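Student: Just the structure for this:
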Amino acid sequence: MFFSCNSSAQKNETKETFPVTKTDAEWKAQLTKEQYYILREAGTERPFSSPLNKNYEKGVYHCAACNTPLFKSEHKFDSGTGWPSFDRVIEGNVAFGTDTKIGYTRDEEHCATCGGHLGHVFNDGPKETTGKRHCINGDALKLVASKE
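Tutor: You can find the predicted model right below:
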């Protein structure tokens, strides 16, 4: 069965506060149009459109908005869904919420530092590890390569 990361754009209506907070104008000046759509408007990129989807370079994936480390490359796997997928997060750096915008409930993920929307987590990941699939928009990430 195919589960996607697609969603209509959701806004964070609860107005949570995060350690890194900026105005919309500041975010728009810092981020690309695509990054702003994903991170600040909770959009979803087209599947198979991110160069990070099939990138297996060693390093750490950081939030594209605030540079918080979110995922390690050794936890990345090819889910076949068209989005970068990981079986676990860097604890404390990813926060979770509930998304019901498309008619059913999904577990949404966002950066715990700036609140940027990352994607969703599903229970159809690798059974030999965590069983989780963190389905993440590539535009929400930047890879900081290892120096090895």
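Student: Going by C-alpha atoms from here, please, whenever you check contacts or count neighbours.
Tutor: Fine.
Student: mind listing the helices for this structure?
Tutor: The residue ranges that make up the helices of the chain, judged by DSSP state H, are 24-30, 33-39.
Student: Any idea which residue is closest to the centre of the protein?
Tutor: Residue closest to the mean C-alpha point of the chain, counted by C-alpha atoms, centre = their mean, is residue 118 at 2.3 Å.
Student: wait, doesn't that residue sit right on residue 40?
Tutor: No - when contacts are counted by C-alpha atoms under 8 Å, residue 118 is not listed as touching residue 40 (9.7 Å).
Student: circling back: quickly compare the helices of the chain and say which is most buried.
Tutor: The densest packing among the helices of the chain, expressed as mean neighbour count by mean count of other C-alpha atoms under 10 Å, is seen in helix 33-39 with a mean of 21.
Student: Contacts only, for residue 60.
Tutor: Shown in contact with residue 60 (C-alpha atoms under 8 Å, 6 or more residues apart in numbering): 69-73, 143-146.
Student: and if you look at residue 115?
Tutor: In this structure, residue 115 makes contact with 16, 18, 39, judged by C-alpha under 8 Å, 6+ apart.
Student: Distance to residue 95 added to those, as a markdown table?
Tutor: Below are the contacts of residue 115 laid out as a markdown table (distance: C-alpha to C-alpha, whole Å):
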| residue | distance to residue 95 |
| --- | --- |
| 16 | 12 |
| 18 | 11 |
| 39 | 13 |
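Student: this one as well, want them side by side:
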Amino acid sequence: MPAPKIQLTPQQWRSKLNPEEYAVLREAATERPFTGEYTDTKTEGVYACRACGAELFRSTEKFDSHCGWPSFFDPADSSAVILRADDSLGMRRVEVLCATCHSHLGHVFEGEGYPTPTDQRYCINSIALRLEPKG
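Tutor: Now for the predicted structure:
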């Protein structure tokens, strides 16, 4: 995996992020389902990494999956995220990281049958994102 373009010490990240943001973005925690600020939003715009500001997803790729977290079928740019195997919790998943700062965003799932062009669901923690409304 390439080195992150933005590298901060844990202390620097802690001063930049609140405790909940730090837990998700830097320690791979997960926010509770149906509690995130972007789970049901329909606002047009760009979803950026809350840790570093890099563009990750666009509202045009967001869809209603009713899973409890914001869902996207594709990143804004194929190089915006890094995917890596995650064998934690006794199961095989694919973790999604910000390519710029390597912050944990969520997981991606395939073959679930959603009517999307990619048959993928990027299940992303709201707290890992910041919506920049179009306009």
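Student: ok, back up a step: look up the closest residue to the residue nearest to the centre of the first structure, ignoring the ones flanking it.
Tutor: Of all residues not flanking residue 118 of the first structure in the chain, residue 110 sits nearest, at 5.0 Å (C-alpha to C-alpha, 6 or more residues apart in numbering).
Student: Contact partners for that neighbour?
Tutor: When contacts are counted by C-alpha under 8 Å, 6+ apart, residue 110 of the first structure is found next to 94-97, 116-119.
Student: How far away from the center of its chain is stretch 105-114 of the first structure?
Tutor: In terms of C-alpha atoms, centre = their mean, to the nearest Å, the centre of stretch 105-114 of the first structure is set 8 Å apart from its chain centre.
Student: May I see the buried residues of that stretch?
Tutor: Within stretch 105-114 of the first structure, the residues scored as buried using 16 or more other C-alpha atoms under 10 Å are 106, 108-114.
Student: which residues of the second structure does that stretch align to?
Tutor: Residue correspondence for stretch 105-114 of the first structure in the second structure, counting by TM-score structural alignment: residues 92-101.
Student: Span of that stretch from start to end?
Tutor: Distance between the two ends of stretch 92-101 of the second structure: 24 Å, counting by C-alpha to C-alpha, to the nearest Å.
Student: all strands of the second structure, in order?
Tutor: For the second structure, the strands identified by DSSP state E occupy 45-49, 55-58, 62-63, 71-72, 81-86, 93-98, 104-110, 120-124, 129-133, in order along the chain.
Student: For residue 16 of the second structure, find the nearest of those.
Tutor: Put simply, out of these the one that sits nearest residue 16 of the second structure is strand 45-49, at 12.9 Å, with distance taken as C-alpha to C-alpha.
Student: compared with the first structure, how much does that closest one deviate?
Tutor: Strand 45-49 of the second structure differs from its equivalent in the first structure by a mean of 0.3 Å after superposition (mean C-alpha distance after the TM-score superposition for the first structure).
Student: Kindly name the residues of the first structure that line up with that strand.
Tutor: Residues 59-63 of the first structure are where strand 45-49 of the second structure lands when matched by TM-score structural alignment.
Student: Now do the buried residues in that stretch.
Tutor: 59-63.
Student: thinking again about what came up before, put together a markdown table for the buried residues of stretch 105-114 of the first structure, with distance to residue 132 of the first structure on each row.
Tutor: Listed next are those as a markdown table, based on distance: C-alpha to C-alpha, whole Å:
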| residue | distance to residue 132 of the first structure |
| --- | --- |
| 106 | 13 |
| 108 | 13 |
| 109 | 13 |
| 110 | 16 |
| 111 | 18 |
| 112 | 19 |
| 113 | 22 |
| 114 | 23 |
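Student: Which of the contacts of residue 115 of the first structure are conserved in the second structure?
Tutor: Taking both residues aligned by TM-score structural alignment, their matches' C-alpha atoms under 8 Å as the threshold, the shared contacts between this structure and the second structure, drawn from those, are residue 18.
Student: hang on, the earlier thing: quick one: closest of the helices of the first structure to residue 136 of the first structure.
Tutor: When these are compared for distance to residue 136 of the first structure using C-alpha to C-alpha, the nearest one is helix 33-39, at 10.1 Å.
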